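J.: Sequence first, predicted coordinates after that:
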Amino acid sequence: MGDACGALKGAGRQLRRWVLGRCAGAVLLPVSTWAGERGVGAYPPNRRTMRSPTVRRFLECLMGLYFLTHIPITLFLDLQMVLPEELYAVEFRNLLQWYAGEFRDPLVQDPPEWFQSFVFCELVFQLPFFPIAAYAFFKGSCRWIRTPAIIYSVHTMTTVIPILSTLLFEDFSVGGGFRAQGPETLPERLILVSVYAPYLLIPLILLLFMLRNPYYRSEEKRKKR
């Protein structure tokens, strides 16, 4: 009798294992199979992950456009503050004078030495980089641009911050330190700041893009190996 009860219990355990195994297989097999096919686990892929190549391409085109448009601005306007005026046509000189007067930009009307040093760096270091960066970002997927882009963005933000600080807080009255006519009211200061602000915001976006985007970060991981 005891042997029969033991055999019955053993058969019950066997049957229970078999049923549980069949149920587990019915539930888990589709999930594991789907995960194996997709290679992303048992959950649907994240939508942002699926869109990341599109977002990356949009930012690359934005940066390419930024660098491309920066070339004529630097050549025909900014460099007038460090190069002889004989190099420029009257139309370009008049355009710069109009801007300086219309926006009451004291840094352009009578450039101080520290501001001219920034423009000189723009001539020597940034201008040669602009066409290279425009090519790399318009072409897309050029991981080698990551380190130069990081250097450029940090350098540019470093120069723009003191410019914005000067425009916001400097005393441009007659007894102030500037000989040129600067903004007098807060709205005039904010309008002038809005002219320079894109050269802080876009390099900041570029810096975060190069540091955080997985595609460009893989270049850093590859070098470490």
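T.: Arrived safely.

J.: When you work out contacts or count neighbours from here on, use the C-alpha atoms and nothing else.
T.: OK.

J.: can you pull out the helices in this protein?
T.: 2-38, 47-76, 90-102, 106-109, 113-121, 127-139, 146-169, 186-196, 198-212, 214-224 (DSSP state H).

J.: for the fifth one, the distance to its chain's centre please.
T.: Okay, so that is helix 113-121. 24 Å (Cα atoms, centre = their mean, to the nearest Å).

J.: List the buried residues in that helix.
T.: Neighbour-count burial for helix 113-121 flags 115, 116, 118, 119, 120 (criterion: 16 or more other Cα atoms under 10 Å).

J.: Run through who's touching it.
T.: Residues outside helix 113-121 that contact it (Cα atoms under 8 Å, 6 or more residues apart in numbering) are 78, 79, 81, 82, 107, 159, 163.

J.: for comparison:
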Amino acid sequence: MGFVTAAADAVVALLSLTMAVAAPLFDAQVVLPRGLYAAPLVGIHRWFAAEFGHYLVADPPPFFRGLVWLDLAFLWPVCVANLYGILARRPWSAATSIMAGVYVLTYMSAIFGEMLGSGRTTPKLIQLYVPFALAAVTAVLRGFCSCSAQATAVASHAPTARKKRL
């Protein structure tokens, strides 16, 4: 079971690291003026949209802009905290893993719904997002399993009630 836990920790830490870096450097270019970013970052952002046929990034509709604002306001700080919690082995990282995983799954359902419903998506774009959805499921499972393990550990160390002897 130790290997599975370590693998889940690694997957969730990688997801958190990716989101902690990508949200302010790349995702935010959808909602913030491009003049705030260095030319190489803007170039990578444009290349990404063209290479993967990501029409939502190239010409973002209002709902996508709203999702990016939520990314910046909610997911980014949660992922930073989650990464720290996993690396420092903090018990509260189970809760941040659940929060990040549920948010990413919700985000992905909106994105997948749009991409599959519009008929404008490419197989390459779907293949890009599937690992994020799987990592989000792993984050939720990691959080629930960690909470369950902590509850079991607390229960096993709880003092037992003694019977009064008369």
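T.: On my side now, so go ahead. This one's a predicted model, so the numbers in the text were calculated from it and none came from an experiment.

J.: Quick TM-score on the pair, please.
T.: Overlay of the two chains. TM-score (TM-score structural alignment, normalised by the length of structure 2): 0.83; 155 aligned residues with a Cα RMSD of 2.1 Å.

J.: on that earlier part again, can you tell me which of the helices of structure 1 is most buried?
T.: Comparing the helices of structure 1 by mean neighbour count (mean count of other Cα atoms under 10 Å), helix 106-109 comes out on top with a mean of 20.

J.: Quick check: that one compared with structure 2, mean distance?
T.: Its aligned residues in structure 2 lie a mean 0.6 Å from helix 106-109 of structure 1 after superposition (mean Cα distance after the TM-score superposition for structure 1).

J.: Roughly how far does residue 5 of structure 1 sit from residue 18 of structure 1?
T.: Distance, residue 5 of structure 1 to residue 18 of structure 1, by Cα to Cα, to the nearest Å: 20 Å.

J.: ah, wrong one, I meant residue 74 of structure 1
T.: In this view, residue 74 of structure 1 and residue 18 of structure 1 are 77 Å apart by Cα to Cα.

J.: Also residue 70 of structure 1?
T.: Applying Cα to Cα, the value for residue 70 of structure 1 to residue 18 of structure 1 is 72 Å.

J.: ditto for residue 57 of structure 1
T.: Separation of residue 57 of structure 1 from residue 18 of structure 1 (Cα to Cα) stands at 53 Å.

J.: Next: residue 192 of structure 1.
T.: For residue 192 of structure 1, the distance to residue 18 of structure 1 (Cα to Cα) stands at 78 Å.

J.: How about residue 94 of structure 1?
T.: The value you get for residue 94 of structure 1 to residue 18 of structure 1, if Cα to Cα is used, is 90 Å.

J.: same thing with residue 167 of structure 1?
T.: 79 Å.

J.: And residue 126 of structure 2, what's its match in structure 1?
T.: Matched by TM-score structural alignment, residue 126 of structure 2 corresponds to residue 193 in structure 1.

J.: Spatially, what comes nearest to its match if we skip its sequence neighbours?
T.: Using Cα to Cα, 6 or more residues apart in numbering and skipping the chain neighbours, the partner closest in space to residue 193 of structure 1 is residue 164 (6.1 Å).

J.: nearest spatial neighbour of the equivalent of residue 75 of structure 1 over in structure 2, skipping sequence neighbours?
T.: Using TM-score structural alignment as the criterion, residue 75 of structure 1 maps onto residue 24 of structure 2. Spatial nearest neighbour of residue 24 of structure 2, excluding adjacent residues (Cα to Cα, 6+ apart): residue 72 at 7.0 Å.
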